[in-house]
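Q: could you look at this predicted model? Sequence included:
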Amino acid sequence: MNLSLPPFLIETSRLFLRPFVSSDFEGYTAYHALPAVYRYLYCDPPAGDALKQQFSDLLRAQFMQDGDVFTLAVTRREDGAVLGEVLLKLASINARQGEVGYIFNPDFAGSGYATEAVRAIVDLGFAHFGFHRIFARLDAQNAGSSGVVERLGFRREAHLIENDCFNGRWGDEYIYARLFSEWQSQARSSSLQARISVSSAV
């Protein structure tokens, strides 16, 4: 695997994906403070100093060992608005397994931004980092998130029954995944949506 962080900006037809910077805190807070966003994350939204610390930790995050997370801010090209974030977690370096995740501000829902951004981070995971398999773990009731990965060709591999509990409520989980060979086959037959370009701003 190649664990070096890409020295470039990811550009799609409508979006830029880039590392978070300190000035993004307001946009980050706009959706991380919403209970609706954390509904399927099995925890309460952070607030006050906890939210500031979470954002500060994000700015200093490493991508070197199992459990580390590489996160990019998703911004709209036309106005620079922070729409949300996409991430890749190092689930296993030895087995070249990565977990994809994404959180978006519901104010920007319904325009296909999540699908566009997740496609780009998955492309990066396979093409740059060299993952063999990328998977997603989603609350079974989160139809919107399931729709994102299904549109990108991920298959549902498992349905875990009542595998987590939050505030006394048990929840099910779906596991979706895609292999490098499956991604590569599609990449050969169609041009990738994500265009990677060097940016001195990153």
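A: Received, thanks.

Q: from here on, just use CA atoms for contacts and neighbour counts.
A: Noted.

Q: neighbours of Lys52, how many?
A: Counted by other Cα atoms under 10 Å, the residues lying close to Lys52 total 14.

Q: correction: Ser189
A: Counted by other Cα under 10 Å, the residues lying close to Ser189 total 8.

Q: ok, now how distant is it from Glu182?
A: Relative to Glu182, Ser189 is positioned 11 Å away (criterion: Cα to Cα, to the nearest Å).

Q: intersection of neighbour lists for these two?
A: In terms of Cα atoms under 8 Å, 6 or more residues apart in numbering, Ser189 and Glu182 are not both contacted by any residue.

Q: what packs against the strand or helix carrying Glu99?
A: Assigning secondary structure by DSSP states H and E places Glu99 in strand 97-104. Counting contacts by 3 or more Cα pairs under 8 Å, 6 or more residues apart in numbering; DSSP states H and E, strand 97-104 packs against strand 82-92, helix 113-124, strand 133-139.

Q: and those: which comes nearest Gly27?
A: Closest approach to Gly27 among those (Cα to Cα): strand 82-92, 5.4 Å.

Q: for the closest one, which positions count as buried?
A: Residues 82-91 are the ones in strand 82-92 that count as buried (16 or more other Cα atoms under 10 Å).

Q: quick one: it to strand 133-139, angle?
A: Using axes from the mean of the first three to the mean of the last three Cα atoms, to 10 degrees, the inter-axis angle of strand 82-92 relative to strand 133-139 is 120 degrees.

Q: Cys165 belongs to a strand?
A: Yes. Secondary structure of Cys165 (DSSP: H, G, I helix; E, B strand; the rest coil): part of a strand.

Q: neighbours of the residue lying closest to it once chain neighbours are set aside, how many?
A: Across the structure, with Cα to Cα, 6 or more residues apart in numbering as the measure, the residue nearest Cys165 apart from its sequence neighbours is Gly171 (6.0 Å). Applying the criterion other Cα under 10 Å, we find 17 residues in the vicinity of Gly171.

Q: use this one as the comparison:
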Amino acid sequence: MDIEYNDITTILEEFDDVGKVMFGSTVYGGNPYDILWRFTFDTYFGNVDQIQINASFVGGYNPTATTSTIVDGHTIINPLNRGMLQTVHDKPQVTVTINDIPSRCTGDCSYEWLPSSTPAVTNVTRTSVSPNTTIDITGAGFSPLSENNNVTIGGVACVVTMANDSLIICDVSEVPSGEYSVTVEVNGKGHCKI
């Protein structure tokens, strides 16, 4: 055989839609004429059409020439920015991350913030000190089910003992004196802080 891989590389690069061709490796089969060349097409990104070969003008004893794809072309973007997963909408969309990896939402992912659906804290009062400190939290949008209201004071859990739409009473222990933020999270509605 009187053609080498660099001859094929030169011929392929003459075509406008091929671009830069990089030679990968040579694998020899059972005889010196059974040769497999691997090329990488490096200019056009994505999964492009497989190259075709016409061996009808190749001379010799039953010559064959075939092409096959070892790896489909692709583009790697790392890290993937959250903005690349966003689409244009009239309403704000939910951004989802799982283990710090941006994910995409399927279907209708719009949401609308309504003050009437969001819990709000207007006042926090300490009502007793012994044996636990009892705290009264007034506001709006709380759940009447105590277990649906999660309260923390400076990161320490305050156990909810009573709740309605506008009042939460909780007990907290082992909080040193000082000024702390109070966070109320209502299941299904979100959280607020004062």
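A: That came through fine. A quick note: this is a predicted structure, and the numbers were derived from the prediction, not measured.

Q: TM-score for these two?
A: After superposition, the two chains reach a TM-score of 0.23 (TM-score structural alignment, normalised by the length of structure 2), with 66 aligned residues with a Cα RMSD of 4.5 Å.

Q: of the helices and strands packed on strand 97-104 of structure 1, which approaches Asn163 of structure 1 most closely?
A: If you check each of those against Asn163 of structure 1 by Cα to Cα, strand 133-139 wins as the nearest, at 10.1 Å.

Q: give me the neighbour count for the closest residue to Thr97 of structure 2 other than its chain neighbours.
A: In space, Thr97 of structure 2 comes closest to Ser103 once its chain neighbours are excluded; the distance is 5.5 Å by Cα to Cα, 6+ apart. By the other Cα under 10 Å criterion, the neighbourhood of Ser103 of structure 2 contains 14 residues.

Q: where's Ser103 of structure 2 relative to Val156 of structure 2, distance?
A: With distances taken as Cα to Cα, Ser103 of structure 2 is found 32 Å from Val156 of structure 2.

Q: same question, Asn123 of structure 2
A: In this structure, Asn123 of structure 2 and Val156 of structure 2 are separated by 19 Å, where distance is defined by Cα to Cα.

Q: so which of the two has more stuff around it?
A: In this comparison of Asn123 of structure 2 against Val156, neighbours counted by other Cα under 10 Å, the higher total goes to Val156 at 15 against 11.

Q: re the thing from before, out of the helices and strands packed on strand 97-104 of structure 1, nearest to Leu72 of structure 1?
A: Of all these, the one in closest proximity to Leu72 of structure 1, counting by Cα to Cα, is strand 82-92 (5.5 Å).

Q: got the angle for the closest one vs strand 97-104?
A: With the same axes, to 10 degrees applied, the angle from strand 82-92 of structure 1 to strand 97-104 works out at 160 degrees.

Q: helices and strands around strand 82-92 of structure 1, which ones?
A: Here strand 82-92 of structure 1 touches helix 25-32, strand 69-76, strand 97-104, helix 113-124, going by 3+ Cα pairs under 8 Å, 6+ apart.

Q: rerun that using 7 Å as the cut-off
A: Contact here means 3 or more Cα pairs under 7 Å, 6 or more residues apart in numbering; DSSP states H and E; on that basis strand 82-92 of structure 1 packs against strand 69-76, strand 97-104.

Q: what's in contact with the last one?
A: Spelled out, that is strand 97-104 of structure 1. Where contact means Cα atoms under 7 Å, 6 or more residues apart in numbering, the residues beyond strand 97-104 of structure 1 that reach it are 31, 83-92, 131-136.

Q: closest to Ser197 of structure 1 out of the helices and strands packed on strand 82-92 of structure 1?
A: Among those, strand 69-76 comes nearest to Ser197 of structure 1, with 15.1 Å by Cα to Cα.

Q: just want the angle from the closest one to strand 97-104.
A: Angle between the axes of strand 69-76 of structure 1 and strand 97-104 is 40 degrees (criterion: the same axes, to 10 degrees).

Q: orientation of strand 69-76 of structure 1 relative to helix 25-32 in degrees?
A: Computed with the same axes, to 10 degrees, the direction of strand 69-76 of structure 1 lies at 100 degrees from that of helix 25-32.

Q: for strand 69-76 of structure 1, name the packing helices and strands.
A: Using 3+ Cα pairs under 7 Å, 6+ apart as the contact definition, the elements that strand 69-76 of structure 1 packs against are strand 15-18, strand 82-92.

Q: give me the angle between it and helix 113-124.
A: With the same axes, to 10 degrees defining the directions, strand 69-76 of structure 1 sits at 130 degrees from helix 113-124.

Q: about what we covered before: okay if I get the buried residues of strand 82-92 of structure 1 as TSV plus distance to Ala177 of structure 1?
A: Listed next are these as TSV, based on distance: Cα to Cα, whole Å:
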residue	distance to Ala177 of structure 1
Val82	27
Leu83	24
Gly84	22
Glu85	20
Val86	16
Leu87	15
Leu88	13
Lys89	14
Leu90	14
Ala91	13
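
Q: how about the nearest residue to Asp171 of structure 2, chain neighbours excluded?
A: Distances taken as Cα to Cα, 6+ apart put Thr134 closest to Asp171 of structure 2, at 4.5 Å, once the chain neighbours are dropped.

Q: and that neighbour, how many neighbours does it have?
A: The number of residues packed around Thr134 of structure 2, counting by other Cα under 10 Å, is 21.

Q: now do Val96 of structure 2
A: 14.

Q: give me the distance between it and Val160 of structure 2.
A: When Cα to Cα is applied, the distance between Val96 of structure 2 and Val160 of structure 2 equals 30 Å.
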